[in-house]
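**Q** below is the sequence, then the predicted model.
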Amino acid sequence: MIEHQLVLIIALILAICVLIMVSQRVKVAYPIMLVLGGVAMSFIPGMPRFNINPDLIFLVFLPPILYEAAYYNSWKELWRWRRIIGSFAFIVVFITALVVGFIANTFIPGFSVALGFLLGGIVSPPDAVSAATIMKFVKVPRRISAILEGESLFNDASSLIIVKFALIAIGTGQFVWYQAATSFIWMVIGGAGVGVLLSYVLIKLHKWLPMDENIDTMFTILSPYVMYISAETVEASGVLAVVSGGLYFSYRRILIVGSSSRLRSEHVWNFLIFLLNGMAFLLIGLDMPEIMMGLKEDGVSLWMATAYGLLITMALVVIRMGAAFSAVFITRFMSKFITVADSRKQGYAGPLVLGWTGMRGVVSLAAALSIPLYIPDTQIAFPERSLVLYITFMVITLTLIFQGLTLPVLLKMVKLPNYDDHMSHAEAQRIIRIGMAQASLDFLERNNMCEDIPHSAVLNNLVNHWNELLESEGSATLYDEVVRKTYREILEEQRLWLNKLNNENERVDEELVRHFIHRIDLEEERLLKE
């Protein structure tokens, strides 16, 4: 039995690799190819049925995927676009759930308001992985990607909170608003607090205990699981705990671990997230026969269920489009009373692209699968469970295929304006090179090392290199231990200066700063191996 499961896992991993290679060949985003491939594989004779355990997705898949997204997100961009990100992650999700609930209650027989609200909460959060992967094929302004990435970090938490309250309302037959409001506040504040607190504790452990690259990497992998489980234990939001903890750790990352640990963990995390995302989207497709079997057992017409799925999908597209264009007008109106990130008149292109990037993904499927078979504390079957699952599957598949395949075409058709949020890369690189050179020279002067420079050919060459602002980092071999130590201290000073620049200058793109920090890490790694 174990051998069969191992063979099946290996076969699935192999299928993921083949499907992603095919997607790269035909230039289609891999989430689309994986879902379609999973559906095709599910009809292979002898293919075992996949009954996905929602706890597997919530506990195994979700924490590391969200943590990685938070860790590599830009806190500076999050703060800059905090209002629109917060609006889409919380207000738009809530409005979407309400509207979908009303539509389901009106047009789908057997759907109560609470059941429709449950469906709305399930399908309301767009999936960041899908949009981010698709946008790699075309170039989009940094503000669009920053808003999408920031929204995706928090909308999962808000939608799952809605799902929780809708399940309670269906199970008890009543909804006590003040209890729900109190619980909601605790889930948000408690979840964020648990994440930041545990991240702070883990940072202290990094400083107090001797750790090598392997232990550092293992700590980063275990961190999201510890945060998620701890928050859920105290009935707070595990999703928000992971996101807030990842953001806090990212903000402090330069001061915590060394270059070797950062480089090692980067490679490990790239592989881990690649595998988890691939497995999640493949399982969505493989679960289709099980969902269709549930419809058949409940006597629900496949054609009518498909029509309901189309109706809800169209509603979601319209709601998000309306929210995207409304955000522009609301921002312009509020700019008369408060300082907004950008009060200039915007065209239709930005809101159109933002509204079209509403692909749903694995969180929606996991939320649908978390619906119990029976109403808690009773033997009454949960109403319309199989139909909710099928509609969710339809929404995921249609938005991934329809919006996912047309998004690159849309981005090429519309003319996105030059928002001028950041200075050009050439200008930013010039400022960074000058600043790093000046920080290095200031460090030598501050520590009275200038007198020793003529006695070391390596340091002398480096000083000349910084003075001339050359881009080449040089290839001299550093055999002298004193020179090694000095150079490593200079590299650390450069990292600290880059971190300060990123925090103080909002017009410098954080991705570029991270690129230079990565180059410094590589230089330090080369230095350690010589």
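**A** Thanks, I have the structure now. What you see is a predicted model; the values in this text were computed from it and never measured.

**Q** C-alpha from now on. contacts and neighbour counts both.
**A** Will do.

**Q** can you tell me the SS state at residue 235?
**A** Under DSSP: H, G, I helix; E, B strand; the rest coil, the three-state class of residue 235 is coil.

**Q** and it, how far from residue 162?
**A** 14 Å (C-alpha to C-alpha, to the nearest Å).

**Q** more neighbours: the two, which one.
**A** Legend: neighbour count by other C-alpha atoms under 10 Å for residue 235 and residue 162, higher for residue 162 (24 against 14).

**Q** second one coming, line it up with the first:
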Amino acid sequence: METMFPDIDAVVPVCIHATHIEETSMTTLLMIIGFGAATSVVVGLGQKLRLPWPALMVIIGIAGAFIPTFAEITIEPDLILPLFLPPLLFAAAQKTSWALFAIRWRTILGMAVALVGVTVAAVAGTAVLLIPGITIAAAVALGAMLAPPDPVAVDAVAGTVSIPRRIMSTLQSEGLFNDAASLVIFQTAMAAAMSGTEVDFGQLALSFLISAVIAITVGLVVVFIVWWVMEKIDHTIARSSLMLMLPFGVYLIAEHFHASGVIAVVVGALEVRRRDVEGNSAERVTQASTWQVLEMLITGIAFGLIGLDLRMVVESEHADLGKAVLVGLGIALIVIAVRFGWLLIGTVLENKRREEDPDAAPLNIRDATLMTWGGMRGLATIALALSIPATTDTGEPFPGRSYILVAAAVILLVTLVLAGLTFPTIVNVLGIDDEAEKERQATKEIAARAYKAALHQIKNDPALPDEVADPLRARFKGLYAQLLGTTDDQASSEQATTLKENREVMAKVQTRALQSARTEVLKARRERGTDPEVADRVLRRFDLQSVLLR
């Protein structure tokens, strides 16, 4: 006789499985919240200890991997890059400009493309010699995995010490594009390794070019559409929210068309800053504060996950872990040596073209040493390592997989944790001047241009009474003094009284004067030879003044 009730033996396993999924989801959520809270504490701790806080977060992640509950947590490798890379790349790319790229395109191509290719070749050759049974395709995949320094790691770690802006901006520019070259090489090599065929290097080069062209197009088109939509929205918070979604959208659309999401995000960020206008003060202030908080939290969670996943990478089926670690150390030395040698060659080339770009780097052996130690691996390396399957399409074990995973773990420990913790010491030992005076001079020049533009607006504004002009000029003189780090009385008591009596007219003229000042700063930011971060610092001061007037 048939019963209307379901078979209890079939229902129980399903319920147990559903409960397990719910518990895993809650544990993952708890881990993310925990890493976020730990980031807030570790940032302060790192500041007191004068240690890079991202490296400390990796150590916390490694410690967390030994907690049984956290050790069971796994995040799909295919989700790591789409979740963490777009917002962090977008934030980093907004600190540069098209004008800077126009000057340093040779350096960017040399370090983000050519150096990646040389590193892949060196690592692949070493792997073929040291790893038993590895194929050329698998060795190339390993090289692509280990080649790109992480732009997020470099920005977060180097930002904790005082180093010259010319070095920092070069490291940032390199990091924005090298993931793109590495990912294309990795995908091509993995396809060959999985099918048991050889890597077609001609097809690889063509794929990279096509991928770059499509990615650039996607970045420009999506920003054009988003900017058009934003012009129809008269709500600062809504516009800022749309801007937060932009990097994810650009990345996913580019990946959908089999293009480089990395290049698309970087192009999108550069185009957003190019389109920036002087009237967006409130929006810039809101977005700057939001991005600072999000960038810190996402970076902390990402590096915590790197530490957590290191145990998973090392816990392979390897029979001789000691030998694999030695192989990994050998490959790490090759990666470091290739980078140092390439940068030494770069010192010769950059010195020859110093007249064209006075802020080029590296210029000497100290620059090359610091930039070598700043070549830290991170998100891309761990995500690609975790994506390697256990078997190929034919069912055979993936060639050299256990050695590859251990090598990835070793190079992360050497170039991220060790390099990160010792980075401040290396800066001090090398005696590299932070060139603060040069940066102050750059700030002074941009502030002076903005000040003159504001005074010109005040002088030629027909609505301004004569008795208000002098006090208003004094107020801008005070703002100019603040930008230069000097003190100056903004107005005498008599001038303050005059300003109070003519508050409405003064506010309108001051708004127009601030707009002229911001226009001049944005113009300077787009010019060749201007450090975008210096211009942004001056612009933020004028933005805050504009917001206070509202």
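**A** Done, it's in. Predicted, not measured: the structure shown is a model, and the values here were computed from it.

**Q** how many neighbouring residues does the aligned partner of residue 184 of the second structure in the first structure have?
**A** Superposed on the first structure with TM-score structural alignment, residue 184 of the second structure falls opposite residue 161. Using other C-alpha under 10 Å, residue 161 of the first structure has 22 neighbouring residues.

**Q** again with residue 508 of the first structure
**A** Other residues close to residue 508 of the first structure by other C-alpha under 10 Å number 23.

**Q** ok, now which ones touch the match of residue 184 of the second structure?
**A** Neighbour list for residue 161 of the first structure: 184, 187, 237 [criterion: C-alpha atoms under 8 Å, 6 or more residues apart in numbering].

**Q** is it in a helix, a strand, or coil?
**A** At residue 161 of the first structure the chain is in helix, as set by three-state DSSP.

**Q** grab the nearest non-local neighbour of residue 128 of the first structure.
**A** Distances taken as C-alpha to C-alpha, 6 or more residues apart in numbering place residue 152 nearest to residue 128 of the first structure, at 5.3 Å, with adjacent residues excluded.

**Q** how about the one you found, what's its partner in the second structure?
**A** In the second structure, residue 152 of the first structure lines up with residue 175, judged by TM-score structural alignment.

**Q** count of residues packed around that match?
**A** Neighbour number of residue 175 of the second structure under other C-alpha under 10 Å is 27.

**Q** surely it meets residue 155?
**A** No: Residue 175 of the second structure is beyond contact range of residue 155, at 9.1 Å (criterion: C-alpha atoms under 8 Å).

**Q** tell me who's in contact with residue 233 of the second structure.
**A** Residue 233 of the second structure touches residue 239, counting by C-alpha under 8 Å, 6+ apart.

**Q** Three-state assignment for it, please.
**A** Assignment for residue 233 of the second structure (three-state DSSP): coil.

**Q** tell me where the stretch 1-150 of the second structure has strands.
**A** For the stretch 1-150 of the second structure, no strands are identified by DSSP state E, counting those that start in this stretch.

**Q** tell me where it has helices.
**A** For the stretch 1-150 of the second structure, the helices defined by DSSP state H, counting those that start in this stretch occupy 8-49, 53-64, 68-71, 77-93, 98-103, 105-109, 115-130, 136-146.

**Q** spatially nearest residue to the spatially most central residue of the first structure (excluding sequence neighbours)?
**A** Centroid-nearest residue in the first structure, with C-alpha atoms, centre = their mean: residue 69, separated by 3.5 Å. With sequence-adjacent residues excluded and distances taken as C-alpha to C-alpha, 6+ apart, residue 69 of the first structure is closest to residue 153, at 7.3 Å.

**Q** look up how far residue 416 of the first structure lies from the one you found.
**A** For residue 153 of the first structure relative to residue 416 of the first structure (C-alpha to C-alpha), the value is 24 Å.

**Q** looking at the two, which one has more neighbours?
**A** Shown here are residue 153 of the first structure and residue 416; by other C-alpha under 10 Å, residue 153 has more neighbours (24 against 17).

**Q** in the host helix or strand of the more buried one, what counts as buried?
**A** Assigned by DSSP states H and E, residue 153 of the first structure falls within helix 142-172. Neighbour-count burial for helix 142-172 of the first structure, counted by 16 or more other C-alpha atoms under 10 Å, picks out 143-171.

**Q** tilt between it and helix 92-107?
**A** Angle, helix 142-172 of the first structure to helix 92-107, by axes from the mean of the first three to the mean of the last three C-alpha atoms, to 10 degrees: 50 degrees.

**Q** what is the orientation angle of helix 142-172 of the first structure with helix 62-71?
**A** 150 degrees.

**Q** could you check the angle helix 113-123 makes with helix 142-172 of the first structure?
**A** Using the same axes, to 10 degrees, the inter-axis angle of helix 142-172 of the first structure relative to helix 113-123 is 150 degrees.

**Q** quick one: helix 142-172 of the first structure to chain centroid distance?
**A** With C-alpha atoms, centre = their mean, to the nearest Å as the basis, helix 142-172 of the first structure stands 13 Å off its chain's centre.

**Q** ranges for the helices of the stretch 201-350 of the first structure?
**A** Ranges of helices within the stretch 201-350 of the first structure are 213-233, 238-251, 259-286, 288-297, 302-334, 349-356, based on DSSP H, counting those that start in this stretch.

**Q** so which of the helices of the stretch 1-150 of the second structure is nearest residue 531 of the second structure?
**A** Residue 531 of the second structure sits nearest to helix 98-103 of all the helices of the stretch 1-150 of the second structure, at 7.5 Å, using C-alpha to C-alpha.

**Q** how big's the offset between that closest one and the first structure?
**A** On superposition with the first structure, the mean distance recorded for helix 98-103 of the second structure (mean C-alpha distance after the TM-score superposition for the first structure) is 3.2 Å.

**Q** what residues sit buried inside that helix?
**A** Buried, per 16+ other C-alpha under 10 Å, within helix 98-103 of the second structure: 98, 99, 100, 101.

**Q** and stretch 72-89 of the second structure, by the same measure?
**A** 73, 77, 80, 81, 82, 84, 85, 86, 87, 88, 89.

**Q** stretch 11-19 of the first structure now?
**A** Across stretch 11-19 of the first structure, burial judged by 16+ other C-alpha under 10 Å covers 12, 13, 15, 16, 17, 19.

**Q** average gap between that stretch and the second structure?
**A** Looks like 3.1 Å for stretch 11-19 of the first structure (mean C-alpha distance after the TM-score superposition for the first structure).

**Q** cool, stretch 218-229 of the first structure as well?
**A** Looks like 0.9 Å for stretch 218-229 of the first structure (mean C-alpha distance after the TM-score superposition for the first structure).
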